[in-house]
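Colleague: make a model of this:
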Amino acid sequence: MKAVIQKVTTSNVEVEGKKISEINKGIMALIGICNEDTEDDMNKLVKKILNLRLFPDEEQRFWKKSVKDLDLEILCVSQFTLYAITAKGSKPDFHLAMKTEEAKVFYNKFLDKLREAYKPEKIKDGQFGAMMNVSLVNEGPVTIIIDTKK
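Modeller: From the prediction side, this is the model:
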């Protein structure tokens, strides 16, 4: 699995002009699922998202607190394009991304695990497979790329 993690002051998702999900301070995570991903990858990513120290502590010392430490929110958006291969030609190749129906089940299981490991009401998501407009205010800016295979 791959994730692009962004520290945000606010983020939201719109589908067909309607806001379907929104968070305040926390993390916005784009989630990519590879056709070779396993439950082990899922567990690694859940742990990493919840425990990655992107936030300052009470004395404003950087990289001291996680989203979990500070009781913040997480917005996840499924993003198969994280597995694009662009080495040949100008058209992206997505054959490494998990197939849609299998990916949907896998992604929902990932969200369930995230909710079980944290607070369900703090975990928001977009709409799997939909064309979405994702907005965010990236604080820092802080953007981290995670690959569970590395």
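
Colleague: from here on, contacts and neighbour counts on C-alpha atoms
Modeller: OK.

Colleague: for the helix or strand hosting residue 74, which outside residues touch it?
Modeller: In the assignment (DSSP states H and E), residue 74 maps to strand 73-78. Contact with strand 73-78 is made by 11-12, 21-32, 67, 107, 122-129, as judged by CA atoms under 8 Å, 6 or more residues apart in numbering.

Colleague: go on, stretch 86-105?
Modeller: In contact with stretch 86-105 (CA under 8 Å, 6+ apart) are residues 32-36, 80-81, 83-85, 128-129.

Colleague: most neighbours out of those, which is it?
Modeller: residue 33 (28 neighbours; other CA atoms under 10 Å).

Colleague: quick check: longest helix of the chain.
Modeller: Counting by DSSP state H, the longest helix found in the chain is helix 100-117.

Colleague: what residues of it count as buried?
Modeller: 103-104, 106-107, 110-111, 113-115 (16 or more other CA atoms under 10 Å).

Colleague: next up, for comparison:
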Amino acid sequence: MRAVVQRVTEARVRVGDRVTGEIPRGLLVFVGIAREDGPEDVQYVAGKIRDARVFEGEDGKPMDRSVVDAGGAVLMVSQFTLYGDMRKGRRPSFDAAAAPETARSLYEDLVRELRAVPLPVATGEFQAMMHVELVNDGPVTILIDSARQF
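Modeller: Predicted coordinates:
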């Protein structure tokens, strides 16, 4: 499971003219599910998102508080293209990405895991063409990979 985590001052997702998810200050998380992912990957990525110290502390110390400590929210967006492989040719291969049914189930498990923290979690729409609007804060962008490839 891969996640691209961005610290934002605000973010929203639209499907057509409809806003499906929106947050104020917090984390925008693009998440991709691999074929071999399972519940342990959900736990690993949820823990990293929940505990990542990427917000300024009350004393001004940079990278001192988590999204929970900072009172932020999470906007979760499914993105199978995080498993696009460009090593051969010019068109990405998505062979490493999970099948849609499996990916949806693990994506929903990840959302549930973060909501149980409790943490406010808004979402995009699984398998939809989405327009994501965000205001980066920093910018701070962190990569998480449950296979620990980076």
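
Colleague: quick one: furthest residue from the center of the first structure?
Modeller: residue 89 (28.5 Å; CA atoms, centre = their mean).

Colleague: what about that one, which helix or strand?
Modeller: Applying DSSP H and E, one finds residue 89 of the first structure in no helix or strand.

Colleague: once aligned, what mean separation remains between the longest helix of the first structure and the second structure?
Modeller: Average distance, helix 100-117 of the first structure versus aligned residues of the second structure after superposition (mean CA distance after the TM-score superposition for the first structure): 1.2 Å.

Colleague: show me the residue at the heart of the first structure, geometrically.
Modeller: Closest-to-mean residue, the first structure, CA atoms, centre = their mean: residue 29 / 2.2 Å.

Colleague: sorry, back to before: from the contacts of strand 73-78 of the first structure, list the buried ones, please.
Modeller: 11-12, 21-32, 67, 107, 122-126.

Colleague: mind checking which of those residues are in helices?
Modeller: Those of those lying in helices (DSSP H): residue 107.

Colleague: tally of neighbours for residue 86 of the second structure?
Modeller: 11.

Colleague: ok, residue 15 of the second structure next?
Modeller: Neighbour tally, residue 15 of the second structure, other CA under 10 Å: 15.

Colleague: touching, it and residue 126? I think so.
Modeller: No: using CA atoms under 8 Å, residue 15 of the second structure is not in contact with residue 126, being 10.4 Å away.

Colleague: for residue 66 of the second structure, see how far away the residue mapped onto residue 127 of the first structure from the second structure is.
Modeller: Using TM-score structural alignment to pair residues, one finds that residue 127 of the first structure aligns to residue 125 in the second structure. The spacing between residue 125 of the second structure and residue 66 of the second structure, counted by CA to CA, to the nearest Å, is 26 Å.

Colleague: tell me where the first structure has strands.
Modeller: Here the first structure has its strands, by DSSP state E, at 2-15, 18-23, 26-32, 53-55, 65-66, 73-78, 123-125, 133-147.
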